[in-house]
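In: the amino acid sequence is not available; the structure is as follows:
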C-alpha cells in the first residue's frame, strides 16, 4: 500500500475496503483509493499495483487538498457512517478551488434502499442522526453525478433528501454482474447450496441452519457449504460437526470462493433487517449470479424485484424455516438461471465508466 501521496487525478474514498473493491480497481483506469477500515474479506495481495492509502478522514482530506485530484468518488450521501469523511474531503477540495485550484467533480454510487431518517431511535442516537443529516445534505448538494445501482435506491433518495439546489446528473444502472470469466466447473453438484458472507445474524445464517434439516428431509442428497467468518463461527462449527451434509470453509482465498461458487447450484443469503440496517444488494448475490447460481434471498435486497422476475426465490424476512426450506428445495429442482439474463458489462464497471466519463 502507498504511504500517503496521491499521484493520480482520480480518487475514491471508502470507509471500509474489501477485496471486491480491489479486484474491480484492477479493471478500471488508475485511481487512488483512500480508506479507513479493512473489511473482514480484505486480502493484502490485491493492493499490488494500486495506489491504496489507509487514512483517517482528516488526513484523507489533507491529502486530497494537496493532490491533483479532479474527480473524487465519495461514499453515497445516505451512508451516515461515512458522511462526515465525505464532507471533509469535499470541503478540502472546495477550499482548494477557492485558493485558485481547479474545481473537482464529486461523483457517487448509491445503493441505499432504506431511509435512515425515519428509523425510530432514542434521544441520543436521534441527535447524532440529526447532526449526520446536516452533513448528508451538504454532501448531496455538492454531488455532481450519481449512479443508482437499483431503482429502490433511486426511490429512497427521492424521499429521503431534498431536491438538489444545483444540477445533479443521475442514472440508474442495475448492480448486476457480467458472467464470471473463470474456468467452468468440472465438479458441479446439482444439489449443492452455498452460503457466502459474514457469520452474523443479519445475513440470515441462523435462518439457513434452522431450515437445513427440512431441506435434507426432502432432498437427502442436498449439501450445504458455509463460507466466510464471523461471530457465529462456533455455532456453525457445531452444526457442521453434527450434520455431515454441512461443509464449513473459513475465510478462503478468492480463487477458492470462485471454485465453490462454480460447483454450487444455489446461493442462499436470506438477509434479515435490523433497526439500523437493510441489505442494499448483497455482494454474495452478485457473485452467485456471475457464476450461474440460482439465488434464494429475501425482499430486503434492492435486487429483489429483478430476482423475482428472472425466476429466483425471494421470501419475506422472518419467514418460517419451512418457508425458507421450500424456497431452497424449489431452487435446487428448478432449471438453472441463464447467463443471458445478465449484462455483458458488469453493472458496477458500467456505472464507473458513466461517473467518470467527463472527468
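Out: Here it is on my side, so go on. Predicted, not measured: the structure shown is a model, and the values here were computed from it.
In: rest of the way, CA atoms for contacts and neighbours
Out: OK.
In: how about the helices in the protein?
Out: Counting by DSSP state H, the chain has these helices, from start to end: 19-25, 57-65, 83-98, 123-142, 151-160, 205-218, 233-242, 254-263, 283-290, 304-309, 321-333, 347-355.
In: buried set for the second one?
Out: Spelled out, that is helix 57-65. Going by neighbour count (16 or more other CA atoms under 10 Å), the buried part of helix 57-65 is 57, 59, 60, 61, 62, 63, 64, 65.
In: so the third one makes contact with residue 34?
Out: Yes. Here residue 60 lies in contact with residue 34, judged by CA atoms under 8 Å, at a distance of 6.7 Å.
In: joint contacts of these two?
Out: Shared contacts of residue 60 and residue 34 (CA atoms under 8 Å, 6 or more residues apart in numbering): none.
In: what residues are up against the most centrally placed residue in the chain?
Out: The centroid of the chain falls nearest to residue 283 when counting by CA atoms, centre = their mean (4.7 Å). If you count contacts by CA under 8 Å, 6+ apart, residue 283 has none.
In: same check on residue 338?
Out: Here residue 338 is in contact with residue 292 (CA under 8 Å, 6+ apart).
In: second one coming, line it up with the first:
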C-alpha cells in the first residue's frame, strides 16, 4: 500500500466503522487511502500494517480529504444516519476544496441499507429528537451530492427509490449488483458432512443466537448425529458455554483467528443466522451468510437479510422473522439432514466477488452500463 496521502493515491474510502472484511478487501483493490472512526468487534489488527488505515475524527477526516485533493471519495451510504454527520462534514470540505481547484470530486457510495431512516424508533427526549431531524436533513443533502451508487440488494434499491428518490436524480449513475461472494480460495481438506451446523459471529439476540439455542434441542431429537459449532463472541457467550456443558454435541470457539474461522466454514454443511430487527437495526446482508456461501454451505436465515429472495430461489432455508420460534427447528433439521450440494452452492456464485465488482464500477474513470 502507498503511504496515506501519497500523491499517487487518488481515491479514499471513508468508514465510520472499520472491520476485518474491509481490510481483506483492500488488499485486493487498487490503492486507496482508508480513513475510519472506530473498529468492529471482529477487527483483525494483524492486517493494519499491510493496509495502513488512519483512525481520525470527523473534522480531521474532512480536513484531510479537502487538503489531499482526491479524485474519488467513497462515503458511507446516506441511509446510515448514524454516519451522516461525518459524510456531511467531508462533503462540505469538498465544496471548498473543489472551488479552489476548480473541479468536481466524484463522490460514490455502496448502498445496502434496507430500512427507512424515517421509520426508526424516535428518541425519548427532545435533544436527541432534534439531532435525528438534523441527520435526516443531512442524509437527503448527502444523497443529492452522490454521483455513483451501487445497490448491493434489490431491497436497498427499493428503499432508496421510495425514501430518497432515484429517477429524478439526473446526474446520478447507479447499478444493482447482488451482494454475493465468489468462491473462497481455501485449500480443500476433508470436506463436509451432513449434520454439521455452524453459528458464526456476534452471539446476540439480534443475530438470533438465542433462537438457535432454543431450536437446538428439537434439532437434536430429529437429527441425533447433528453437531452445533458456535464461533464468535458477544453478550450470549456464557449461554453458549452452558449449552456446551449440557450437550457434548455443542462446541464453542470464542473469538478465534481467521484461519480457524475458515477451517470451521470448510467443515460446516449449514450456516445458521436467524437475524431479527432490534430497535434501529436490521440485517442488511450478514457477513456469516456471505462467508458460508463462499465455502459452499447451505444457509438457514430469516427474511430480514437483503438477499433473502436470492437465497430462497437457490434452495436455502429462509424463515419469516415473525415465525422463527415455530419454523426454525424444522427448517434447520431439514438442512442438517439434506444440505445442498456444496459444489452446487459454489456454482451459483459469481466468478468475482460482488463487492470487488461494485468497487471497480464505482471507481472506474468512465461509467459502463450506467443503469441496471
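Out: Sure thing, it's come through. Note that the structure is predicted; figures quoted are calculated from it, not measured.
In: ok so, going back, want to try TSV for the helices of the first structure, with distance to residue 269 of the first structure as columns?
Out: Shown next, in TSV, are the helices of the first structure (distance: least, CA to CA, whole Å):
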stretch	distance to residue 269 of the first structure
helix 19-25	18
helix 57-65	32
helix 83-98	28
helix 123-142	29
helix 151-160	19
helix 205-218	8
helix 233-242	15
helix 254-263	13
helix 283-290	7
helix 304-309	12
helix 321-333	11
helix 347-355	20
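In: count the residues that sit near residue 200 of the second structure.
Out: By the criterion of other CA atoms under 10 Å, residue 200 of the second structure has 26 neighbours.
In: so who does the alignment partner in the first structure of it touch?
Out: Matched by TM-score structural alignment, residue 200 of the second structure corresponds to residue 196 in the first structure. For residue 196 of the first structure, the contact set (CA under 8 Å, 6+ apart) comprises 226, 227, 228, 267, 268, 269, 284.
In: can you list those in TSV and add distance to residue 11 of the first structure?
Out: Shown next, in TSV, are the contacts of residue 196 of the first structure (distance: CA to CA, whole Å):
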residue	distance to residue 11 of the first structure
226	35
227	32
228	29
267	33
268	34
269	32
284	26
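In: if I look at residue 208 of the second structure, how far off is residue 273 of the second structure?
Out: 6 Å (CA to CA, to the nearest Å).
In: still on that earlier bit, nearest to residue 7 of the first structure among the contacts of residue 196 of the first structure?
Out: residue 284 (33.0 Å; CA to CA).
In: which residue lines up with that closest one in the second structure?
Out: In the second structure, residue 284 of the first structure lands on residue 288 (TM-score structural alignment).
In: ok, now which ones touch its match?
Out: 200, 201, 271, 273.
In: which one of the residues you listed is nearest residue 323 of the second structure?
Out: Among those, and counting by CA to CA, the member closest to residue 323 of the second structure is residue 273, at 14.2 Å.
In: residues touching the aligned partner of that closest one in the first structure, list them.
Out: When the first structure is aligned by TM-score structural alignment, the residue opposite residue 273 of the second structure is residue 269. By CA under 8 Å, 6+ apart, residue 269 of the first structure lies in contact with 195, 196, 203, 204, 205, 282, 284, 285, 295, 296, 297, 298.
In: quick check: residue 269 of the first structure vs residue 232 of the first structure, distance?
Out: Taking CA to CA as the measure, residue 269 of the first structure falls 15 Å from residue 232 of the first structure.
In: so what's residue 190 of the second structure up against?
Out: Residue 190 of the second structure makes contact with residue 267, according to CA under 8 Å, 6+ apart.
In: what's the counterpart of it in the first structure?
Out: For residue 190 of the second structure, the residue aligned by TM-score structural alignment is residue 186.
In: hmm, residue 20 of the second structure is touching residue 41, no?
Out: No. Counting by CA under 8 Å, residue 20 of the second structure does not reach residue 41; the two are 9.2 Å apart.
In: between these two, point out the one with more neighbours.
Out: Per other CA under 10 Å, whichever of residue 20 of the second structure and residue 41 has more neighbours is residue 20, with 19 against 14.
In: once you drop chain neighbours, what's closest to the more buried one?
Out: residue 43 (4.8 Å; CA to CA, 6 or more residues apart in numbering).
In: ditto for residue 18 of the second structure
Out: Closest to residue 18 of the second structure by CA to CA, 6+ apart is residue 39, at 4.7 Å.
In: pull the contacting residues for that neighbour.
Out: Here residue 39 of the second structure is in contact with 17, 18, 19 (CA under 8 Å, 6+ apart).
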